[in-house]
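In: Quick one: sequence plus predicted model below, questions after.
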Amino acid sequence: MIPNVFVSSTIDDLHHLRDAVRDTIQEDLAYNPVMSEYGDVGYLPHISVQDSCYVSLRKCQIVIVFLGKRYGSVSPNGFSVTHNEFREARASGIPTIAFVDQEVLTFKKVFDSQKSDTIPPVFPGMEAPEKTFRFIQEIIDAGTNNAIIAFGKVSEARGHLKRQLASMFGELLSSRYDPIKAEIKDILSEVITLRHELSKNQAVDYRLLTATRFLLDDKHKYYRDFIEYTVGPIETAVEQLLKAKTFEEFARLARTEIKVVPDDNNQGIQLRDLMEGGDMIFAHSGMGMPSAPGERSSTTYYICFRGNRAMLNRAALEKLSWHHEQLRLKVGSRPEPN
C-alpha cells in the first residue's frame, strides 16, 4: 500500500512551501499527498468542509504539520483549522511530524522568558502569536511523538521531511519483522494477571487475562489513562472493571465523582480554559473518534481531574462508556474456565 500523507498548515502564507513539499512527497518519495487546494479532499454533501477534511485525514497514514507566523482562521471551538487537524490526528492515533518556522521558535523563547506583569513584546509578522505559541507548547508537552523540527528555508524543510519519513519507514520495517515485539503485550498481560492471582493465591481467571490484554492495547489508551489515574495499576483496577456493568458504575467503585459539563455554554468554555491554563491536576483532550458510536467526528472531548472529581464533556463520557462496553463484550465473549 502506498502511504497517504496529509499536509496541514495555513495555505496563503505557506503556499510556496506546500507546493515544494507536495513535490517531495509525490515525485521524490512516490507517496500520495493529501492537500485541500489540489482537490485531494472529498467534500461530502452531508457534512461541513472541516469535517470532510477530518474524513480524509483519518484515511492517511501520517500527518505533516507546518506552523508559520499565521495561526489561521479560528473554528467555532476556538482553535484554528490546523490546530484541530493536529488534534484529530492525535486522537485517531496517526503519527504526526511537526515543522515550525525557526523565527517563530525564536519568538516563542522570548515570549516564554517574559514576566507575566510586563507588556507583551511585538512579534513582527505574527498573527495571534500567543495561540501559535500555545499550539507549539501542546506538541512539546505530549508524552510521545512530540518533536519540533525547525526550518528556515524551503529546502531545509524538504530535506528534514525526507529524513523523518525514512526514519519512520526504517522503524516500521524493524518492528514489522521482529517476532519478539509482536508478542510482548501478550506476555506482559499474562505476567500482570499471574502476579495479581498469585498475590491472592487463586487460580488464573482468564477473564482477567482478557481484560488486561484489552487495556494494554493502544487503541484503548484513553480509557487506560483514566483507569490508572483513578484506581492505579491495571492489576488493581481490573476486578472493579469486571464488576461494573457500566462506566458510571465503575466510576462509583473507583470513588470518582463524574460531572458532565455541556459544551454549548459558558461552563464548557471555562473547562477548556482551565485545561489550557494548567489549573487541573490532570487533563486529557482530543478530537472525537468516530469508532465510538454517538460521537461526532468534529467534537472535541475534555476531561479534567481535581482530586476525586472528574469534569468532562458529553463526548468524553460517551467515549469512556464505549470503551467500557467494548471491554465487557470482549470479556463476555470468552467462556469462564471450568
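Out: That came through, no problem.

In: C-alpha from now on. contacts and neighbour counts both.
Out: Will do.

In: By residue count, tell me the biggest helix in the chain.
Out: helix 154-176 (DSSP state H).

In: which residue sits closest to the residue positioned nearest the centre of the chain, ignoring its sequence neighbours?
Out: What sits nearest the mean C-alpha location of the chain, by Cα atoms, centre = their mean, is residue 90, with 2.7 Å. In space, and not counting its chain neighbours, residue 90 is closest to residue 286: 7.1 Å by Cα to Cα, 6 or more residues apart in numbering.

In: before we move on, back to that, how about the longest helix of the chain: buried residues?
Out: Neighbour-count burial for helix 154-176 flags 154, 157, 158, 160, 161 (criterion: 16 or more other Cα atoms under 10 Å).

In: what residues are up against the third one?
Out: By Cα atoms under 8 Å, 6 or more residues apart in numbering, the contact set of residue 158 is 20, 21, 24.

In: residues near the first one, how many?
Out: When you say that, I think you mean residue 20. 15 (other Cα atoms under 10 Å).

In: and it, helix, strand or coil?
Out: helix (DSSP: H, G, I helix; E, B strand; the rest coil).

In: Pull the contacting residues for it.
Out: 154, 158.

In: make it 10 Å
Out: Residue 20 makes contacts with 26, 154, 155, 157, 158, as judged by Cα atoms under 10 Å, 6 or more residues apart in numbering.

In: re earlier: and of the buried residues of helix 154-176, the nearest to residue 131?
Out: Residue 131 lies nearest to residue 157 out of the buried residues of helix 154-176, by Cα to Cα, at 22.7 Å.

In: Hmm, that closest one is touching residue 66, no?
Out: Yes: the criterion here is Cα atoms under 10 Å, and residue 157 meets it with residue 66 at 9.3 Å.

In: Quickly list what's touching both of these two.
Out: Common contacts of residue 157 and residue 66 (Cα under 10 Å, 6+ apart): 17, 99, 100, 101, 149, 150, 151.

In: which residues does the last one contact?
Out: Contacts of residue 151 were listed using Cα under 10 Å, 6+ apart, and they are 66-68, 99-105, 157-160.

In: With the second one instead?
Out: The neighbours of residue 99, taking Cα under 10 Å, 6+ apart as the test, are 9, 64-68, 136, 147-151, 157, 160-161.

In: from the residues you listed, which is closest to residue 82?
Out: Nearest to residue 82 among the contacts of residue 99: residue 9, at 5.4 Å, using Cα to Cα.

In: here comes the other one, which I'd like you to weigh against the first:
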Amino acid sequence: MILQGRKPTVFISSTCYDLKHVRNDLKNVIEEDIGLETLLSEYYSFPIDPSIGTVENCLRIVEQRADIFILIIGSRYGSTLDNGKSITNLEYLRAKAKGIPIYAFVDKTIIRNIPLWKSNPTMDFSSVVDSPQLFNFTEEVMAIDSVWIHEFEVSKDISTIIKSQLSYLFFDSLELRKSIKNSSISKKVEERSPSAIQLVLEKPLAWEYRFFSQILSDELLMCKELRKDVQYRIFMEFTDPICDLDKLKDWAIENNNKLLRIVNALSTLINEAFPKAIGDLGEPSDLDFLVYIVERISKIYKSIIDLQINISSTTIPESAQKAIECLVMIYDSVLNDIERMQEEIANAISQIPEQTTENSDSFHITIPLILNEFDTSEFIEEFKKLYIDD
C-alpha cells in the first residue's frame, strides 16, 4: 500500500555502549542530511510500551515501526537471552521476517578474523570479541542469509555508504510506485506486502499461486505473537469462574460446537471458494477473491486462538482440568493443521521454476489444501469420567 504523509523510519540495531558514537553520528546523518526518521533505543523518542519488557519493546518497534533496518556489528555480541541470542540478533531476525530492506555493516577487524575463527573455533578470541557467538552471528548474516556486508572502520564509512544505498532504494521505490500506478492492481491487492505486490507486477510462472501462498504466509506470521500468549499463558482478561459441573458441561460443549462451525467455514473457503478464485488453467485468477479468502482464513485462525485463550483463562474445578486441557489441544490441532497447510503450499510452490524454456522438462505440482479431521475422542472420554465420578 502506498502511504502518504509519513517519513520512512530507520531502525538502527547494534550494541549500544561500544558503538554509542557511531549510532549518534548515523542518527544525525539520517535525520539532518537525508531527512528520514530514526529509531534508537537509547533516546527518549524511542516509543516504549511500559507493560512489556525491554526485549519485547525492541522487537515490537521493529515489527510495527521500522521501514529500513541498519545492522551494525562491532566487537561486542552483547548479553544473551535464554535462547542464546542477543537483542541485536533477535532484532535482525524480526526485520528479516518482516521483509524490509536490511543494510549490514561489520567492523573490519571482525571480517579479518572470521577465516581464522572458522579454522580454529576453540582459539581464544577475547582480545577481538566479547563472545565467539558474534562470529556465528556474522557468519549467519553473511553466508547463510546472503546479506550484503559493508565493512567499516569509523562511523563516516557507514554514513557515506548509507547515503548512496538509500538513494538507490529511493529510485527503486519510484520505479515500483510508477509500476503500481500504471497497473490495474486494486486497492485490496495494493494493501498486501511488498513481496506479494512484486509477484503481481513481475508475474513469474504460477504467480497467482505464489501470490496466494505469500499473502497467507504474511497473515499467519502476524498472528505468531498471539499463539505465544496461549503457550505461555499470558492472559490480560479473565472470565468468571465456572464451579457448577452442569454449567461447565454446557460451556465446554458450546465451545466445541463453535470450533465445529469455524472448521466448517474454513473447509468451505478451501474446498469451494479457493478453486473459484484461482480459476481454471489458462484463466485469470480473481486476486481480490484470493485476498478475501486469506483474510477470512486469518480471521478464523485468530478466532480459534481467542477461543483457546478464553478457555485457558477460565477458572474451573480441578476435577475438570484434564477434560478442558483436551479441549484446548483440539483447538491447537486445528491451528497446527492450518500452519501445516500453509507450509506445504509454500514448499510445493518453491519447486516451481521462475520461468520455463523450450528445453525445460514438464512438471506437475500438487497444491495441498487439505485439513485433517480433528479427534474429539479423548475430550469426550474425559468428560464421561468426570460425570461418572460425580
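Out: Structure received. The shown structure was predicted, so the numbers you read here are calculated from the model rather than taken from an experiment.

In: And the TM-score between them?
Out: In this superposition the chains share a TM-score of 0.56, using TM-score structural alignment, normalised by the length of structure 1; 224 aligned residues with a Cα RMSD of 3.9 Å.

In: hang on, the earlier thing: state the number of residues packed around the residue nearest to residue 90 of structure 1.
Out: If you count neighbours by other Cα under 10 Å, residue 286 of structure 1 ends up with 21.

In: What of residue 246 of structure 2?
Out: 11.

In: ok, now the one 3 residues further on?
Out: The number of residues packed around residue 249 of structure 2, counting by other Cα under 10 Å, is 16.

In: what do you get for the one 10 residues further on?
Out: Per other Cα under 10 Å, the neighbour tally for residue 259 of structure 2 reads 20.

In: Just give me the match in structure 2 for residue 40 of structure 1.
Out: By TM-score structural alignment, residue 40 of structure 1 lines up with residue 45 in structure 2.

In: from the contacts of residue 99 of structure 1, which would you call buried?
Out: Among the contacts of residue 99 of structure 1, those classed as buried by neighbour count (16+ other Cα under 10 Å) are 9, 64-68, 136, 148-151, 157, 160-161.

In: Nearest to residue 327 of structure 1, out of the residues you listed: which one, please.
Out: Minimum distance to residue 327 of structure 1 across these is 33.0 Å, recorded for residue 64 (Cα to Cα).

In: returning to what we had before: among the contacts of residue 151 of structure 1, name the ones in strands.
Out: Cross-referencing these against strands under DSSP state E gives 66, 67, 99, 100, 101.

In: Tell me where the stretch 51-200 of structure 2 has strands.
Out: Assigned by DSSP state E, counting those that start in this stretch, the stretch 51-200 of structure 2 shows strands spanning 68-73, 102-107, 149-152.

In: Serialize the ones you listed to TSV and add fields for distance to residue 119 of structure 2.
Out: Below are those laid out as TSV (distance: least, Cα to Cα, whole Å):
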stretch	distance to residue 119 of structure 2
strand 68-73	21
strand 102-107	20
strand 149-152	21
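
In: Go through those and name the closest to residue 10 of structure 2.
Out: Among the strands of the stretch 51-200 of structure 2, the nearest to residue 10 of structure 2 by Cα to Cα is strand 68-73 (4.7 Å).

In: Closest one of the buried residues of helix 154-176 of structure 1 to residue 78 of structure 1?
Out: Among the buried residues of helix 154-176 of structure 1, and counting by Cα to Cα, the member closest to residue 78 of structure 1 is residue 157, at 28.5 Å.

In: In space, what's closest to the closest one - neighbours in sequence excluded?
Out: residue 151 (5.5 Å).

In: That neighbour maps to what in structure 2?
Out: Residue pairing (TM-score structural alignment): residue 151 of structure 1 is matched to residue 152 of structure 2.

In: Give me the buried stretch members for the longest helix belonging to structure 2, please.
Out: If you go by DSSP H, structure 2 has its longest helix at helix 321-350. By 16+ other Cα under 10 Å, the buried positions in helix 321-350 of structure 2 come out as 323-335, 337-346, 348-349.

In: which stretches of the stretch 51-200 of structure 1 form helices?
Out: Using DSSP state H, counting those that start in this stretch, the helices of the stretch 51-200 of structure 1 run over residues 81-91, 102-113, 129-141, 154-176, 181-199.

In: now those helices in JSON lines, with distance to residue 228 of structure 1?
Out: Putting these into JSON lines (distance: least, Cα to Cα, whole Å) gives the following:
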{"stretch": "helix 81-91", "distance to residue 228 of structure 1": "19"}
{"stretch": "helix 102-113", "distance to residue 228 of structure 1": "32"}
{"stretch": "helix 129-141", "distance to residue 228 of structure 1": "19"}
{"stretch": "helix 154-176", "distance to residue 228 of structure 1": "27"}
{"stretch": "helix 181-199", "distance to residue 228 of structure 1": "14"}
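
In: Would you mind listing the two of the shared contacts of residue 157 and residue 66 of structure 1 that lie farthest apart?
Out: Maximum distance among these (Cα to Cα): 14.7 Å, for 17 and 149.

In: related to what we said a few turns ago, compile the buried ones among the contacts of residue 99 of structure 1 into TSV and extend it with columns for distance to residue 271 of structure 1.
Out: Listed next are those as TSV, based on distance: Cα to Cα, whole Å:
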residue	distance to residue 271 of structure 1
9	27
64	29
65	27
66	28
67	26
68	28
136	21
148	28
149	31
150	32
151	35
157	37
160	37
161	36
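
In: Nearest to residue 52 of structure 1 among those?
Out: Residue 52 of structure 1 has its nearest neighbour among those in residue 9, at 16.0 Å by Cα to Cα.

In: Structure 2: which residue goes with the closest one?
Out: Checking with TM-score structural alignment, residue 9 of structure 1 has residue 14 as its match.

In: next one: residue 31 of structure 1
Out: In structure 2, the residue matched to residue 31 of structure 1 (TM-score structural alignment) is residue 36.

In: residues contacting its match?
Out: For residue 36 of structure 2, the contacting residues are 6, 7, 8, 9, 10, 27, 28, 29, 30, taking Cα under 10 Å, 6+ apart as the criterion.

In: neighbours around the last one, how many?
Out: It refers to residue 30 of structure 2. That count, for residue 30 of structure 2 with other Cα under 10 Å as the rule, works out to 19.

In: Kindly report the same for the third one.
Out: Counted with other Cα under 10 Å, residues neighbouring residue 8 of structure 2 total 14.

In: pretty sure it contacts residue 101?
Out: No: when contacts are counted by Cα under 10 Å, residue 8 of structure 2 is not listed as touching residue 101 (11.6 Å).
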